[in-house]
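S.K.: sequence first, predicted model second:
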Amino acid sequence: MMAQNSILDTMLSDMETAPEAFKPTNFWNSGLKPIVDDIRNLGIASFRTHPSARFFYVPGYDSKTYRRWHRILDPILAKLPPRKRKRWTTRLTHSDRARSDYRLYRASEQPGGLDLNKVSESSKVSGERFEFDGQDYSFAMLNYMRALNLLKREVDTSDFSSCLEIGGGYGTLGEIFLKAQSNGIYVNVDIPPVAAVSTYYLQQVFGAERVLDYSKSRTMDEIDLEDLKGKYSAVVLCPWQLPKLKGKFDLFANFMSFQEMEPDVVANYISIIQPLIARNVLVRNHAIGKKLAKKSNDIGVLEQVTTGFIAERFDDFDVLARDSFVYGALSEDGKYQSEVIVLDRKKAG
């Protein structure tokens, strides 16, 4: 197996000659160097604590103060009286917000379908997680699981066995899907360096032999889902490999990454993946679009992608449900609206 740094180097080298439609756009161009630098300088094993990761692909609950000074603050907190320690720990870690998200997840649970009760986040990689009812959860995991409850409310997911995702971050949906459906297969398509990170994480959780990495897939002329089933639980591809992917997936997902791309890039991705989706689409993105960059190479997008734009581009699908209040996120002033949408393939005729 090719070492992770070697895989990352190969991905980055291949990306230089990839078609423009599969390269990072303005938002991610601003993050590419700090992410790569953190991986090289701090090591991939600690990726969840990298400064760049928190901003770009590892969301969390804790405050900036606690994140920066936790090694100093933890011994101080340990010496406080129990009630005061709990109050300050909650304030710094925002564990109350995690509990609130967990309660929403539990309150919106749906019987049957994908068994999310089996899911607990792995502790093989360090990082922020909270324990509720004997299970561990991260910010990203609770976001996914609430959205999956909306999917389960609308469709029968009991026989879902395959999931395709674009922009899967460090692999959280893959962990959820494969723990809920042990015989399933999950394919994540993402740009480097994040593709290298998700490869590492999924290998830690499920074993290196169960994850098809870039060193093996980059020379394949065709990446056939049926050939991969049974051999692998997870597959991590780079975007320029997407046209080689063949087969039919039960579910396609995109969470918070279409919004970080430019509209023409999103439209191209959707045109390629629509024929690959047999049943449903689950997306969560900003309803009103990502923050605009003031100029090229600033953090932000040059042109916004809204959830309405995404739904319209999936023209082979009907919208079954959309929500921000329970399954997504909605600020009191309405300026932040993260909308979850469930789509269903239109019936022939």
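M.R.: Now that the structure is in, tell me what you want to look at.

S.K.: for the rest of this, base every contact and every neighbour count on C-alpha atoms.
M.R.: Will do.

S.K.: so how far is I341 from R313?
M.R.: Using C-alpha to C-alpha, to the nearest Å, we find R313 at a distance of 13 Å from I341.

S.K.: between the two, which one's more packed in?
M.R.: Legend: neighbour count by other C-alpha atoms under 10 Å for R313 and I341, higher for I341 (25 against 17).

S.K.: which residues in the stretch 151-300 of the chain form helices?
M.R.: Along the stretch 151-300 of the chain, the stretches classed as helices by DSSP state H, counting those that start in this stretch are 172-180, 194-206, 214-217, 225-228, 263-273.

S.K.: how about stretch 285-305: buried residues?
M.R.: Within stretch 285-305, the residues that qualify as buried are 285-291, 293, 297-305, counting by 16 or more other C-alpha atoms under 10 Å.

S.K.: next up, a second structure to put side by side with the first:
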Amino acid sequence: MVSASWNDLTERTLCEIEGVNEQFRPTNFWGPGLRELLHDLQERGLEEFKRWPTASFWFYPLYGDGYSPALSEELLDVARTSREGVNPGYFRAALSGSRDAWRDHDVASAWWNTERWPFDLRSHGESRVGRPPQAFPVTKDDSAVTVGRAYNNYLLVLAALSQHVDAPPSSFLEIGGGFGALGEILMSRDENVRYVDADIPPLLTVASWYLTELFGDRVTTCLDRPDAGPLTVPNSGVVPNYRLPDLEEDFEVFVNSFSFQEMEPDVVENYVDLVCGTGIRYAVSLNSREGKQRAAAPGEHGALDPVTSERIATMFARHGFEVAGRYNDPYVRSAGELLVMKRRG
């Protein structure tokens, strides 16, 4: 179950978000997700949030096609009846998605420009906090360091950024950071890095709890922060999305991974205006090339006016950013396009 303090954070921010500007409220795409996530939060608790029934669709993507270990073993028995010499390891890897996980981690490792940004990709992985349903070893002979799909997605995002920075970035701002995977990657490798995630409830609560479990008092949450006025996050933290205008610190890098595509254009435009006012030098976007499915009507599944990767680039261009790198296959094998944008001058 959810402790009183974390439950209070969820209830308070849900109440507050009802009274803010509409551009900070959950959009058409997120209406059903909000109700489903709140149900899982109350029924299943934070301790196993990575296994919530809603997790794989809304914030914890999985590799493979849903074959459980038990079902894989049943199918392996079937395969053995029709073909001699079936390789069990190859068979299980194909169904589990582990080959795709290895591929993504290998691409990030090979792609990373360690001269511009020294970074250890092998010694750190995703925490078992939250009970991840998938945990793939980063090397075939080491099961201690494991990763999931969200974790790998962020490694690819950062690998792309490494091609363009002049030195290791030290401060990051993210909108819609899910359970906080980007913060985990950065903070586990650099005790001095600043990372702030702005999100809607209840993912605000999930990321706050997760990063606090991992990093303790290095993480600022809004459990005891004022509801209005200037907002200071001296190190790293998680804040409500509607408090972005109150955030006092500047940042070097802004990141958005698969969440702008779920918003309406005016909402994204508002966020772009805000983050470009925080002094960022780089903006990194991993979002759909074509945009999310168009909703048949308000309240139906999908976006009313889908936001594409190119529209995001155009919004940043109005603030003096240019696309320094545009990456699709073979770096990113999905519907997403990875953009690294750099402020001119």
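M.R.: On my side now, so go ahead. These numbers come from a predicted model, not from an experiment.

S.K.: would you agree F55 of the first structure falls within a strand?
M.R.: No - if the criterion is DSSP: H, G, I helix; E, B strand; the rest coil, then F55 of the first structure is helix and not within a strand.

S.K.: what residue of the second structure matches up with it?
M.R.: In the second structure, the residue matched to F55 of the first structure (TM-score structural alignment) is F57.

S.K.: can you tell me how far that match is from A70 of the second structure?
M.R.: Separation of F57 of the second structure from A70 of the second structure (C-alpha to C-alpha) stands at 22 Å.

S.K.: next: I312 of the second structure.
M.R.: The spacing between I312 of the second structure and A70 of the second structure, counted by C-alpha to C-alpha, is 42 Å.

S.K.: before we move on, what about V233 of the second structure?
M.R.: In this view, V233 of the second structure and A70 of the second structure are 45 Å apart by C-alpha to C-alpha.

S.K.: thinking again about what came up before, looking at I312 and A70 of the second structure, which one has more neighbours?
M.R.: I312 (19 against 9).

S.K.: what helix or strand does that one sit in?
M.R.: Per DSSP states H and E, I312 of the second structure falls inside helix 309-317.

S.K.: angle of that helix against helix 265-276?
M.R.: Angle, helix 309-317 of the second structure to helix 265-276, by axes from the mean of the first three to the mean of the last three C-alpha atoms, to 10 degrees: 40 degrees.

S.K.: show me what helix 309-317 of the second structure is packed up against.
M.R.: helix 265-276, strand 282-288, strand 321-327, strand 336-343 (3 or more C-alpha pairs under 8 Å, 6 or more residues apart in numbering; DSSP states H and E).

S.K.: what does that helix rub up against?
M.R.: Residues from elsewhere that reach helix 309-317 of the second structure (C-alpha atoms under 8 Å, 6 or more residues apart in numbering): 261, 268-269, 272, 276, 285-291, 322-323, 336-337, 339, 341.

S.K.: for that helix, which residues meet the burial criterion?
M.R.: 309, 311-313, 315-317.

S.K.: pretty sure W240 of the first structure is touching F22, no?
M.R.: Yes - the pair W240 of the first structure / F22 is scored as a contact, 5.5 Å apart, by C-alpha atoms under 8 Å.

S.K.: read off where stretch 293-308 of the first structure ends up in the second structure.
M.R.: Counting by TM-score structural alignment, stretch 293-308 of the first structure lines up with residues 295-310 of the second structure.
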